[in-house]
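Participant: Okay, sequence plus prediction incoming.
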Amino acid sequence: MYVAALSSPERLWSADDVLSRPGPVPNTAGVYGWHFGESPHPGLPAGRLLYVGIAPRRMSNRTSTQNLRKRVRFHFRGNAYGSTLRLTLGCLLRLELRRVGSGKRLTFARDGEAELTRWMAEHARVCWLEHAEPWTVEADLIARLDLPLNLDQNRHNAFHPHLTELRARARHRARDLPVTT
């Protein structure tokens, strides 16, 4: 049920849809899937599901306070420090990762994050399914679907080594550059 609903959804939602008030994304727990009309990398297909995420995330000692609405909205307008999806997309799009603030946070800085937000508004679409305990289905989805932008629990994916190396190089370069705003 979840595989088909995320890979072939009845509707995909744009940034304008998601960021409108009150917006269509429910304020509940669930699983979300990201589709891209234009591929962020020449080695990846366009027009299909490339990434799934969950909200909230279950950690060893607690469950995060996130929900679908907060998480999906943050992916569309947040930054690479708080969004693995944005970090991955920015690296694939060859945006420059930088240390910001105190120097411990890594983002694409002001201009890069704005460029990524524009790219996502044009090419990224999202769908979701409500689920009270989304962490119980995440591993199964990653195992059953070809999700090249997911790294966690996804070492079997052929794109995993390339993406892991690309992100590591971006982090290394960022640490060699001065802190920016």
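Facilitator: Nice, thanks for sending it over. As the structure is a prediction and not an experimental result, all values here were calculated from the model.

Participant: going forward, measure contacts between C-alpha atoms and count neighbours the same way
Facilitator: Noted.

Participant: Tell me which stretches of this protein form helices.
Facilitator: 2-7, 15-19, 68-77, 84-92, 109-123, 135-144, 160-176 (DSSP state H).

Participant: And these: which comes nearest Gly103?
Facilitator: For the helices of the chain, proximity to Gly103 was assessed by C-alpha to C-alpha; helix 160-176 is nearest, at 8.5 Å.

Participant: Go ahead and measure how far stretch 56-70 is from the middle of the chain.
Facilitator: Put simply, stretch 56-70 sits 15 Å off its chain's centre (C-alpha atoms, centre = their mean, to the nearest Å).

Participant: got the contact list for that stretch?
Facilitator: 25-32, 54-55, 128, 134-135 (C-alpha atoms under 8 Å, 6 or more residues apart in numbering).

Participant: returning to what we had before: would you turn the helices of the chain into CSV with mean neighbour count and distance to Arg98?
Facilitator: Output for those, formatted as CSV (neighbours: other C-alpha atoms under 10 Å; distance: least, C-alpha to C-alpha, whole Å):
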stretch, mean neighbour count, distance to Arg98
helix 2-7, 17, 33
helix 15-19, 17, 25
helix 68-77, 20, 18
helix 84-92, 22, 11
helix 109-123, 17, 6
helix 135-144, 15, 30
helix 160-176, 15, 5
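
Participant: try it against this one:
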Amino acid sequence: MANNLYDNFDTLLHPQRLIPAREVLADRSLIPDERGVYGRWFNCGLPGVPLDGTLRGGEHHLLYVGIAPRAPSKAGSESASTLQRRICRNHLGNRIASSTLRRSLAWLLKAPLQFQISWNAAGKAIMSREDEDRLTGWMAVHAAMSFVRAEEPWQIETKLITEGPKLPLNIRDSAHPFRQRLLTLRSGKASSTDL
């Protein structure tokens, strides 16, 4: 990866301080209500997830980057999502159907945390509210985040996934070898013990 990419996104890739998920759950104002790119860091191994080539910050490894809002549609409609809404509503408080990262974590942790994952009528993976709360609790202990403000975050996200550090939990635009195994796991055709 080019050094200037690291320099441009230093607060995202090499933050002085990671913000623990438990702190965000207690005070959502720690995350700006603005557009940007966020990194999700984890302080424990996830079943089968390779850590080679990932960035490390203390005990945490950067495993995923995301954006808020998504790129405008071809018709020109834009999302009103912000970093705060995306992280606090979708990742730390909603259901697995509303967050790619949350869904991946649920499937990876299905066996060790004994999650019951099923499919709704629309074909989306779902869990009970109790399991969703346990996933949020797990994230409160093991997840942290970094972010960088950006007016057009979708341009940065693609560059980070294709040219940046290894990000084994990203799926779109990813050429990471773990991508296909994660997709298979999320399809319900394999278990995390098969990884």
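Facilitator: That came through fine. These numbers were taken from a predicted model, which means no experiment stands behind them.

Participant: What does the superposition give as a TM-score?
Facilitator: TM-score for the superposed chains, counting by TM-score structural alignment, normalised by the length of the first structure: 0.85, backed by 169 aligned residues with a C-alpha RMSD of 2.1 Å.

Participant: quick revisit: of the helices of the first structure, which approaches Glu38 of the first structure most closely?
Facilitator: helix 109-123 (5.7 Å).

Participant: What span of the second structure is the closest one aligned with?
Facilitator: Helix 109-123 of the first structure lines up with residues 128-142 of the second structure when matched by TM-score structural alignment.

Participant: related to what we said a few turns ago, would you mind writing the ChimeraX command to select the buried ones in the contacts of stretch 56-70 of the first structure?
Facilitator: Applied in ChimeraX, the following selects the buried portion of those according to 16 or more other C-alpha atoms under 10 Å:
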select :25,28,29,30,31,32,54,55,128,134,135
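
Participant: Next step: the contacts of stretch 56-70 of the first structure restricted to strands.
Facilitator: Among the contacts of stretch 56-70 of the first structure, the members found in strands (DSSP state E) are Gly30, Val31, Tyr32, Ile54, Ala55, Trp128.

Participant: Can you find the partner of the fifth one in the second structure?
Facilitator: Pointing back at Ala55 of the first structure there. With TM-score structural alignment as the criterion, Ala55 of the first structure matches Ala68.

Participant: For Arg85 of the second structure, see how far away its match is.
Facilitator: 8 Å (C-alpha to C-alpha, to the nearest Å).

Participant: same check, this time on Ser187 of the second structure
Facilitator: With C-alpha to C-alpha as the criterion, Ser187 of the second structure and Arg85 of the second structure are 27 Å apart.

Participant: Equivalent analysis for Glu78 of the second structure, please.
Facilitator: Distance from Glu78 of the second structure to Arg85 of the second structure, by C-alpha to C-alpha: 15 Å.

Participant: To which residue of the first structure is Ser81 of the second structure aligned?
Facilitator: So Ser81 of the second structure corresponds to Gln66, using TM-score structural alignment.

Participant: For that match, give its distance to Asn154 of the first structure.
Facilitator: Counting by C-alpha to C-alpha, the gap from Gln66 of the first structure to Asn154 of the first structure is 23 Å.

Participant: Next: Pro26 of the first structure.
Facilitator: Distance, Pro26 of the first structure to Asn154 of the first structure, by C-alpha to C-alpha: 27 Å.

Participant: swap in Glu115 of the first structure?
Facilitator: 28 Å.

Participant: before we move on, what about Asp17 of the first structure?
Facilitator: 30 Å.

Participant: Surely Ile54 of the first structure touches Trp34?
Facilitator: No: counting by C-alpha atoms under 8 Å, Ile54 of the first structure stays clear of Trp34, with 11.5 Å between them.

Participant: From the centroid of the second structure, which residue is nearest?
Facilitator: For the second structure, the residue nearest the mean C-alpha position is Leu101 (4.0 Å; C-alpha atoms, centre = their mean).

Participant: Would you mind finding the match for that residue in the first structure?
Facilitator: In the first structure, Leu101 of the second structure lands on Leu85 (TM-score structural alignment).
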